[in-house]
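> here you go, sequence then predicted model.
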Amino acid sequence: MFRSRLVLMITDISGSHIVNINIFFKRIALYLVLLVLMLIVFAFVSIGVFRSEIQNIAQSNLELVEEYEKLTKKNAALNQKMNQRIEEFELVGDRVEYLEGMIGVASNAEDNKNAENGLQERLDKASLAGAQKIFFMKFIPNGYPIDYYRRISDVFGYRIHPILKSRHLHSGIDFSAEVGTPVYATADGVVEFAYKGFNGGYGHMIKIDHSFGFKTYYAHLDQLIVKRGDFVKKGQMIAYSGNSGNSTGAHLHYEIRFLGAYIDPKNFIQWNIRDFDSIFEKEKKIPWQSLLITTRTMMEQMAQPSLQVELK
C-alpha cells in the first residue's frame, strides 16, 4: 500500500503537515511532462521543416529574380535592336528621299505614312526612274570632259578668231589647262577618229561617235590613249590635254554635235541626274521626247527574258 501512494510533507509557521497523494496523480504529472517534451520536440521538428521550406522558397525566389534579370536584359537587348532597326529604317527612308531628290522623283506623303509598304513602293519607283535616267545619260554626252582646269578661256558662239583675226564661230568650249591634264569621255561610244596632226587647226584630236546622233570632239591634245574603233565608257580617260594645232595656249577644246549640227556644250557639261529635266528646257534643238521614248523602249526590250536568253 505504501508504494502506491505519494506522501508530501508541507511545513509552514504553524507546523508540518503530511499529505498522501495517490500514484495516479503522479502518473498524470508524468504524462504532462512527457506531453510537454513531445510538444517541444514537435516544435523543433516543425521549426526545422518551416526553415527548410523557407530556404526552398528563398532559393525559388532567387531563381525567379535571376530569370527576371535575364528577361530584363533580353528585353533591353530586343528594345535596342528594335530601336536600331527603326533608326536604320529612318536612315533608309532618308536615303530614298535623297535618291528621289537626286533623280527628280517626288515622294508621296501618303505612302510615307505606310512605313514598310510605302518605302518599298518608293524604292521601286525610284529604282525604275533612276535606271531610266542613268541609261539615258549613259549614252548622251553630259558632265565635264576634264577634272582640273584653270578657267574656261572661251565659250561657244561667234567671236574674232585670235589667230585668223576674222569673225568665226567658236564651235565648242575651251578649258584652259596645263599640258598633260587627263581628258575623259563624256558618254559611252566608239572612237571614230583619233589622229595626231594639224587636222584643220584642231591639232591632235579625238572624235567619239555616241548613240542617237551625238558626237563629241576633243582637240588640241598632247597624247592620245585610245585609237580608232575603240569602245569607250563614260568617264574613261582617252587622252591628255595639250597645245597642238591652232592654239594660243595650252587648253582642251571640247565640242558636242547632234546630227552634224553644232551644239553649245555649256548646258551639257552642267547637266546631271539631279537636274535631269533641266536640259529639256535649256536645249530646244534636240527632239528629247522621241529620245526618251526610244530609250524607254530599249530598256523594256532588254528586260524581256527571251531577249536576255538570246543575248547569252
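Arrived safely, thanks for sending.

> could you use CA atoms for every contact and neighbour count after this?
OK.

> and residue 22, how many neighbours?
14 (other Cα atoms under 10 Å).

> quick one: the residue nearest to residue 100 when sequence neighbours are not counted and residue 93, what's the gap?
Among residues not flanking residue 100 along the chain, residue 126 sits closest, at 5.9 Å (Cα to Cα, 6 or more residues apart in numbering). To residue 93, residue 126 is 12 Å away according to Cα to Cα, to the nearest Å.

> of these two, which one has the most company?
residue 126 (23 against 20).

> re the thing from before, for the residue nearest to residue 100, which residues are in contact?
Applying Cα atoms under 8 Å, 6 or more residues apart in numbering to residue 126 gives the contacts 96, 99, 100, 103, 105.

> may I ask which of those residues has the most neighbours?
Comparing the contacts of residue 126 by number of neighbours (other Cα under 10 Å), residue 103 comes first, having 23 neighbours.

> take a look at this one as well, against the first:
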Amino acid sequence: MKNRLVVTLTTVHGSRQFFLNQLARYALVVFVLLAAVSFFISNPLLLKTSEDLEELAIDHEQLSQDYELMLGSQQLYKSEMDELSGTLNSLMSQKAQLEEENVRIGALNQSLDQSLEGLEQLLGLPISDTMTETRAEELQVMASKRLYFLHMIPNGMPIRSPRITARFGSRLHPVLKKRHNHNGIDFKASIGTPIYATADAVVEYAGYHKQSGYGKLIILLHNFGFKTYYGHLNKVKVGNREFVRKGQLIGYSGNTGISTGPHLHYEVRHLFTPLDPAPFLAWSMSDFDSLFSKVKDVKWASLKEMYPLNQSRVGQEQPSSQKEISSAAK
C-alpha cells in the first residue's frame, strides 16, 4: 500500500476509492503542477488579452465614429461640390445670356442709329457725324411737330391716279366753252376709284350739290381754316358732321354733275380763298418748309403762336418747326 495512491470520491451514494500505482501518481502530480503553472501563467495573459480586447473595442468604436464623421464630411463636401457645380453652371448660363444680350443691344443700338439716320433723311436734314441723345430728342420733337401739321393741313394725293387732266388757274371750260378760273386739279380716274381724305377733318357737306355743278360732292373742314373739295363722285362713303382721319376712304370717283368724263375734281381752300393744290400735293415730311414758301396767300407766320409750337419755355431756343414757319413766311 506504500506505493499506491488512493483517490477517494465521495458522492450521495457513498464513497469509492481508487488505487493508483506510482507511475500514475507521478503523472497526476505532473498534471496538477502543469495545471497550476498554466493557471498562474494564463491568468495574467487572459487579463492582458482582456485589456487588449477592451482597448481594441474602444479603438473600434473610435474608428466607427471617425468613419461616420468622414462619411458625413464626404456627404457635406459632395453637397458643396454639387452646389458649386450648380452655381458655376448658372454663372456660365448667365454669362452666355449676357453675351447674347450685349450682341442684341449692340444690334439694337446699330438699328437705332440707322433709324435715327433714316429719320434725318426723312426730315430732309444732313446726316449727323455722331448721334447724341440731345440730337435724338431734337429729331423726335421735330418729327412729332411735323406729323402734327401733316395731319391737320391737307397734303398728299387724294387718289391713286397717274394723270392730271387740268390744273389750277384760268382755262376754257370744256362744257360751257367760256374762260373761267379752275379752282382745283382734275385727276383722270375710272368710275369707282377710291378717294381718300388728305388730312384729319369733319365732314361739312356730303351729297349731291346741284348749284356748283360738281355733282356728288364732299367738303371736308380741316384745322387752321382749310377746306378740301372732292367733286364729280360716283359714291359717297361719309355723312355730314362725321369726323374723318387722314387717309380714310371717303368715296369713289365718278362722272356726276357737269363733267365730260370720269375724273376727280380736287380743291384746297383757306377760308373762302381757293389755293393751288399742287404745293399741298407735294408737301411731305422731308420737304416740310416748301409749303410755307410757295403758298403766299396764307399768313403762316401767325402759326408760330399756335399749340403745340408755343410750348417752349422762356429763354429756351425756338423749336425748329417755328423757325421753319417763321423763316418761310418772311
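Structure's in. What do you need? Keep in mind the model is a prediction, meaning the values are calculated, not measured.

> where does the TM-score land?
Comparison of the two superposed chains (TM-score structural alignment, normalised by the length of the first structure) gives a TM-score of 0.64, and 276 aligned residues with a Cα RMSD of 4.5 Å.

> ok, back up a step: list just the nearest of the contacts of residue 126 of the first structure to residue 248 of the first structure.
residue 103 (40.6 Å; Cα to Cα).

> against residue 55 of the second structure, how distant is the spatially most central residue of the second structure?
The residue lying closest to the centre of the second structure (Cα atoms, centre = their mean) is residue 108, at 10.9 Å. Using Cα to Cα, we find residue 108 of the second structure at a distance of 77 Å from residue 55 of the second structure.

> ok, residue 291 of the second structure next?
For residue 291 of the second structure relative to residue 55 of the second structure (Cα to Cα), the value is 111 Å.

> so between these two, which is more surrounded?
Taking neighbours as other Cα under 10 Å, residue 291 of the second structure and residue 55 compare with residue 291 leading, 21 against 12.

> which helix or strand contains the more buried one?
Secondary structure from DSSP states H and E places residue 291 of the second structure in helix 290-294.

> which residues sit against that helix?
Contacts to helix 290-294 of the second structure, defined as Cα under 8 Å, 6+ apart, come from residues 279, 280, 283, 300, 325, 328, 329.

> what do you get if the cut-off is 10 Å, keeping everything else the same?
155, 276, 278-284, 298-301, 324-330 (Cα atoms under 10 Å, 6 or more residues apart in numbering).

> contacts only, for the equivalent of residue 77 of the second structure over in the first structure.
Residue 77 of the second structure maps onto residue 61 in the first structure, with residues paired by TM-score structural alignment. Counting by Cα under 10 Å, 6+ apart, residue 61 of the first structure touches 55, 67.

> what's the answer for residue 157 of the second structure, then?
Counting by Cα under 10 Å, 6+ apart, residue 157 of the second structure has contacts 195, 196, 197, 198, 247, 266, 277, 278, 280, 281, 282, 283.

> and it, what pairs with it in the first structure?
Under the alignment (TM-score structural alignment), residue 157 of the second structure pairs with residue 144 of the first structure.

> and residue 305 of the first structure, how far is that from residue 279 of the first structure?
Distance, residue 305 of the first structure to residue 279 of the first structure, by Cα to Cα: 33 Å.

> which one of the two has more residues nearby?
Using other Cα under 10 Å as the criterion, residue 305 of the first structure and residue 279 rank with residue 279 on top: 17 against 10.

> which element, helix or strand, includes residue 90 of the first structure?
Residue 90 of the first structure belongs to helix 23-103 when assigned by DSSP H and E.

> beyond that helix, next helix or strand please.
Counting by DSSP H and E, what follows helix 23-103 of the first structure is helix 109-113.

> and the helices in the second structure, which stretches?
Per DSSP state H, the second structure carries helices over the ranges 22-122, 133-152, 278-282, 290-294, 320-329.

> of all the ones you listed, which one is nearest residue 306 of the second structure?
helix 320-329 (9.6 Å).

> which parts of that closest one are buried?
320, 321, 322, 324, 325, 326, 328, 329 (16 or more other Cα atoms under 10 Å).

> go on, stretch 288-300 of the first structure?
In stretch 288-300 of the first structure, counting by 16+ other Cα under 10 Å, buried: 295, 296.

> which ones are touching residue 206 of the second structure?
Contacts of residue 206 of the second structure by Cα under 10 Å, 6+ apart are 216-220, 230, 235-242, 250-251.

> that one - nearest residue in space that isn't next to it in sequence?
Per Cα to Cα, 6+ apart, closest to residue 206 of the second structure is residue 218, 4.5 Å.
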